[in-house]
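>>> sequence and predicted structure below; questions after.
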Amino acid sequence: MTAILDGLTTLFIFVVGLIVLALIVLFVIDRYQTADTVRRNYPVIGRMRYILSDLGEFFRQYFFAMDREEMPFNRAQREWVNEAAKGQSTNVAFGSTRNLEPVGTPIFVNCPWPMLERDAVESRPMVIGEGAARIPYKAKSFFNISGMSYGALSTPAVRALSNGAAKAGCWMNTGEGGLSPYHLEGGCDIVFQIGTAKYGVRDEAGNLSDEKLREVAAHEQVRMFELKLSQGAKPGKGGILPAAKVSEEIAAIRGIPAGEASISPNRHPDIGNIGELLDMIAHIREVTGKPVGFKTVIGAYGWLDELFAEINRRGPESAPDFITVDSGDGGTGAAPLALIDNVGLTLREALPMLTDLRDKAGLKSRIRIVASGKLVTPSEVAWALCAGADFTISARGFMFALGCIQAMKCNKNTCPTGITTHDKKLQRGLDPTNKAERVASFVKAMRKEVGVIAHSVGVRGPRQMKRFHVRLVCSDGRSRPLDELYPPVGSEAELQLTTTFT
């Protein structure tokens, strides 16, 4: 026993000695370095400032932040997605914790005679590309998965999304990183996104390859193609994939060198005006036979008038089959803070503007509008449908459904939930089978609760909601109807006729 105690004492002294030695080394380093003033003036102790700062973002969401005050997504939003994804009740008690007074808050106007459940209907499929594409797409769900690339997302995350989308009957956008086997694994409908680097459909020089377009289009699951002009996180800047994430497999899928950082151009080099955009859309549609649209963040908007005018000059068949409008307040991608914070209009302003310009040009039945941008709860999706969207998509909502904890480490390959990392040890915690069920449950709960809002305002289904069904709080503290703030094209009587109870 004495020998054991002596051994433990020696070990303790040795460990303490190592700690003291380490502190002395850190003291010397901090005192004589010149890059950091705090560490130079307060050796060793000054390092705690950075440790606590890093830990602060985690502690805030658990101990200090109120349910509705976090950004970019607060606890109430994340918990709704989490409960919906688990298939649990999303009901709450004791009243709303949401402050209904801030400018822009949507308030849906309930009808004195809401739609009875027995009279409610499921949203019918909507056709995209009819009359232009050889193989139009009959899209079943008004809520779908937005673009998140394989490479930015991990293998188990993409597999879970693919299988979950198939179970829920919604589409999955590949993001600009190309088509991987994991996208196809679940059997869901796929929207293939073509980014500025043409990943997955490029030749060795980085130009668009018709041969590779045909190879992708040969997959029956690939229903549409989307040209990405810009996205919320990076309006005016290309995508970024760190070298640590460019494995041999990802490099082969994208058609780029392995082990090197991949940075996309800030726009398509071969699309520099409206004519070239329409020509490219027509070319891809001709090669693939499938609907083609584009995704953009709206900032300058005069070009949209010119776009629709040129479409009418060429003929409706020249139009993009859909336009995806993204919000300028950031997305899943890593980007400079200045772009995320200050460039591009938010969806609240851009969506009504785009739908009005399309309708004014007489192209409502030809061009479908897809809305994207922080649409993670039923009220946000319902607002987008009221504003004129035909479809809605979400990226971060599905990340929460996969188990994202908003650790804000998406660009560092250290995601603790295994969603945005290629570290096998971290990926191990993400079970694709379990998460696929969560993804499917999230979609189904979203569609159900948007339907509840629709029935409350007195219509049969979500797409029958119009702008007069929602009001927005204004700066004087009063709410005003959305159709007053953004008068739709066509008379109010015509809009009322489209909202029938039969």
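The structure has been received and is ready for your questions. Numbering: from 1, shown residues only.
>>> use CA for all of it now, contacts and neighbours both
Will do.
>>> against G239, how distant is G186?
26 Å (CA to CA, to the nearest Å).
>>> run through the residues that contact the residue lying closest to G397 once chain neighbours are set aside.
Of all residues not flanking G397 in the chain, V376 sits nearest, at 4.8 Å (CA to CA, 6 or more residues apart in numbering). Shown in contact with V376 (CA atoms under 8 Å, 6 or more residues apart in numbering): Q77, V81, S394, R396, G397.
>>> please report the distance of the fourth one from T377.
The spacing between R396 and T377, counted by CA to CA, is 11 Å.
>>> what's the answer for the last one, then?
Noted for G397: a distance of 8 Å to T377, by CA to CA.
>>> overlap of the contact sets of the two?
V81.
>>> okay, those two: which has more neighbours?
Neighbour totals were compared for G397 and T377, and G397 leads with 25 against 21 (other CA atoms under 10 Å).
>>> distance from the helix or strand hosting that one to the middle of the chain?
Per DSSP states H and E, G397 falls inside helix 396-402. Chain-centre distance of helix 396-402: 9 Å, with CA atoms, centre = their mean, to the nearest Å.
>>> show me the contacts for the residue nearest to G239 when sequence neighbours are not counted.
Closest residue in space to G239, ignoring its immediate chain neighbours: S264 at 5.1 Å, by CA to CA, 6+ apart. Residues near S264 by CA under 8 Å, 6+ apart: G195, T196, A197, G238, G239, I240.
>>> which of the residues you listed fall within strands?
By the criterion of DSSP state E, membership of those in strands covers I240.
>>> and the nearest residue to A309 once chain neighbours are set aside, how far is that from A334?
Nearest residue to A309, sequence neighbours excluded (CA to CA, 6+ apart): A361, at 7.2 Å. Counting by CA to CA, the gap from A361 to A334 is 36 Å.
>>> who has more neighbours, those two?
Per other CA under 10 Å, whichever of A361 and A334 has more neighbours is A334, with 19 against 16.
>>> and the closest residue to that one other than its chain neighbours, which of the three is it?
Nearest-residue entry for A334: N411, 5.8 Å, with adjacent residues in sequence omitted and distances by CA to CA, 6+ apart. Three-state call for N411 (DSSP: H, G, I helix; E, B strand; the rest coil): coil.
>>> N411 reaches A335, doesn't it?
No. Using CA atoms under 8 Å, N411 is not in contact with A335; the gap is 9.2 Å.
>>> next, show the common contact partners of the two.
By CA under 8 Å, 6+ apart, no residue touches both N411 and A335.
>>> also this one, for the comparison:
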Amino acid sequence: MLRYLPLLLVAAGAAGTATAAAVLSAGWWWAAGPLLALTGLGCRDLAQRRDAVLRGRPLTGRLRRGRGRAVVRERSGDVDVYAEGHEFLVPSLRPVEPPEEAPVVRVGGPDCRQPYDMALLNVSAMSFGALSPRAVLALNEGARLGRFAQDTGEGGLSEHHLRGGGDLIWEIGTGYFGCRTGDGGFDAREFADKAALPEVKCVCLKLSQGAAPGGGGVLPGVKVSAGVARERGVPVGGTVVSPPCHRVFSTPRELVLFLARLRELAGGKPVGFKLCVGSRRDVLAVCRAMLAEGVAPDFVVVDGAEGGTGAAPVESAGRLGMPLTEGLITVHNALVGSGLRDRVRIGASGRVATGPDIVRRLVQGADYTNAARAMMLALGCAEARRCHTGACPAGITTQDPLRARALHVGEGSLRVQRYQRATVRSAVRVMASMGVPDPAGLTPAHLVRRTGPATLRSYAELYAWLEPGELLAGPPASWARDWDAADPDAFGRPAPRGDAEVFGRGR
């Protein structure tokens, strides 16, 4: 209620001074007039639907909004195209007309009986608990309006995910929330029942996420409301720490077989896994397990170490795991070299906000992208950095019903839908300007990086790109040691080496 106190005080002052003006002296109107105007402005803030901060903080929210605009202006300077590391996409002197319909990606390998057409941009994993019920519902309704998918995050398949009617990617984490036994294990029957819901289009097994690889997610106790506790099967008000690893498998082979089991339990819907890549040898071990068992996931979602998450210690961001660029290239090359790329789609999760961002990730090996932070900004996120406290002024990352009221579901869903549509259209226009009618025509030569004051190199020159089945026919020297050491029955340690030997062409 403290958030409404300034408006209440102004309204009380307006009422008092207006009474004094009517009863005592007309001179009081000099004070009553401005206070009445402020009261009217505050009531307007409270009733409007477009700005979540003003709905949650009438009058005082205008101070935060002004500061946010100043920050935006401060960040909107010109890009230094001569800075080392600057990257740009290569336009064509023979561009093409962009297609009227945005392309989609068919997700589903030969073992999948219910393939799904994935949009180029979707809602990345954000759990109910981390997000408010209204935020989850607004994202889901936006996904329905825009015909793209929402990843549920590892917090379970809540009623708020289902009410909006949007397509869902149900994420299963190490806590197995939503399909959890009493002792914290995996409940196959509950999983099968929920995976059969028509809203669930894909299932994603989370191994790790950007900024928190090797550690389970954390939901502070202040955000564990009765609804969150019910969905997760945990005590109200207690901090929820997910286990660091899964209980149902411990080797690459067991992982692959568990994914196949999930697909069967889900009625043949697409099943995949999500990870922040740390070791190329481990990725190759999973590929060897796929080849040995003759089964493969339908998709892999790659997260980057630079990805932000409210469930991770700040000191781990960017210091554990590969950045998204290297992670994407590693997974793409491993699947291509193993002869598996044609049956496994790759999603890129993290640092996607604009059309060129999507195209850049497609060049690096992805088939589609997911965004979290940009979707929150579309909802009205004020970047107050209070996500972990439950005191979000925009009503997005809180379980307080009064604070959550700041977010209007209908307006928020429209903003999410419009943002996704505009961003995908931008990506399609960028590809058309490059002379590419659809993502299949993109190559590593389409992305260039400045490597020095007078040198430019394309991704085709910067990175080694394997040919289909090359690891099976005879791996190149830079991959041979990891390929030979990759064990389908054990996750191992990476071999010591330099970055140029791992990713580059040795130039």
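Received the coordinates, thanks. For clarity, every value in this text was computed on a predicted model and none was experimentally measured.
>>> TM-score for this pair?
The TM-score (TM-score structural alignment, normalised by the length of structure 1) is 0.77; 406 aligned residues with a CA RMSD of 2.1 Å.
>>> may I ask which of the contacts of V376 of structure 1 has the most neighbours?
Ranking the contacts of V376 of structure 1 using other CA under 10 Å puts V81 first, with 30 neighbours.
>>> next, the contact list for the residue positioned nearest the centre of structure 1, please.
Per CA atoms, centre = their mean, the C-alpha nearest to the average position across structure 1 is that of A395, at 2.7 Å. By CA under 8 Å, 6+ apart, A395 of structure 1 lies in contact with I145, S146, G147, M148, G331, T332.
>>> now which residue in structure 2 aligns to it?
Matched by TM-score structural alignment, A395 of structure 1 corresponds to A372 in structure 2.
>>> can you pull the buried residues of stretch 397-407 of structure 2?
Under the neighbour-count criterion of 16 or more other CA atoms under 10 Å, stretch 397-407 of structure 2 has T397, T398, Q399, D400, R403, A404, R405, A406, L407 buried.
>>> just give me the match in structure 1 for L139 of structure 2.
Aligned by TM-score structural alignment, L139 of structure 2 pairs with L161 of structure 1.
>>> hang on, I128 of structure 1 packs against F322?
Yes. Under the criterion of CA under 8 Å, I128 of structure 1 makes contact with F322 at 7.2 Å.
>>> please identify which of these two sits among more neighbours.
I128 (26 against 23).
>>> grab the nearest non-local neighbour of that one.
Nearest one to I128 of structure 1, counting by CA to CA, 6+ apart, is Y137 at 5.2 Å.
>>> got a list of what that neighbour touches?
Y137 of structure 1 neighbours (CA under 8 Å, 6+ apart): V127, I128, G129, E130, R223, M224, K290, P291.
>>> at 7 Å instead, please
With contact set as CA atoms under 7 Å, 6 or more residues apart in numbering, Y137 of structure 1 has these partners: V127, I128, G129, R223.
>>> then R351 of structure 2?
Here R351 of structure 2 is in contact with G307 (CA under 7 Å, 6+ apart).
>>> that one -> structure 1?
Using TM-score structural alignment, R351 of structure 2 pairs with K374 in structure 1.
>>> quick one on the thing from earlier: the match of L139 of structure 2 in helix, strand or coil?
Relying on three-state DSSP, one would call L161 of structure 1 helix.
>>> ok, R47 of structure 1 - how many residues close by?
14.
>>> what about it, distance to N41 of structure 1?
11 Å.
>>> do the same with P235 of structure 1
42 Å.
>>> repeat that for M66 of structure 1.
With the distance defined as CA to CA, M66 of structure 1 ends up 36 Å from N41 of structure 1.
>>> cool, T417 of structure 1 as well?
With CA to CA as the criterion, T417 of structure 1 and N41 of structure 1 are 38 Å apart.
>>> helix, strand, or coil at the closest residue in space to L137 of structure 2 that isn't next to it in sequence?
Spatially, and ignoring its direct neighbours in sequence, L137 of structure 2 is nearest to H160 (5.2 Å; CA to CA, 6+ apart). Look at H160 of structure 2: counting by three-state DSSP, its state is helix.
>>> what lines up with H160 of structure 2 in structure 1?
Looks like H160 of structure 2 aligns to Y182 there (TM-score structural alignment).
>>> ok, now which ones touch that match?
T155, V158, R159.
>>> equivalent analysis for M224 of structure 1, please.
V191, F192, K290, P291, V292.
>>> try it again at 8 Å.
Y137, I190, V191, F192, K290, P291, V292.
>>> equivalent analysis for G347 of structure 2, please.
F299, V300, V301, V302, A366, D367, Y368, T369, N370.
>>> mind telling me what element it is part of?
Going by DSSP H and E, G347 of structure 2 is part of strand 345-349.
>>> off-centre distance for that strand?
On CA atoms, centre = their mean, the centre of strand 345-349 of structure 2 falls 11 Å from that of its chain.
>>> how close does E461 of structure 2 sit to F503 of structure 2?
With CA to CA as the criterion, E461 of structure 2 and F503 of structure 2 are 11 Å apart.
>>> which residue ranges of the stretch 301-450 of structure 2 form helices?
Taking DSSP state H, counting those that start in this stretch as the criterion, the stretch 301-450 of structure 2 contains helices spanning 324-337, 355-363, 373-379, 401-404, 409-433.
>>> contacts for the third one next, please.
Helix 373-379 of structure 2 is touched from outside by 123, 135, 138-139, 351-353, 396, 407, 412-413, 415-416, 419, with contacts defined as CA under 8 Å, 6+ apart.
>>> many thanks, we can stop here.
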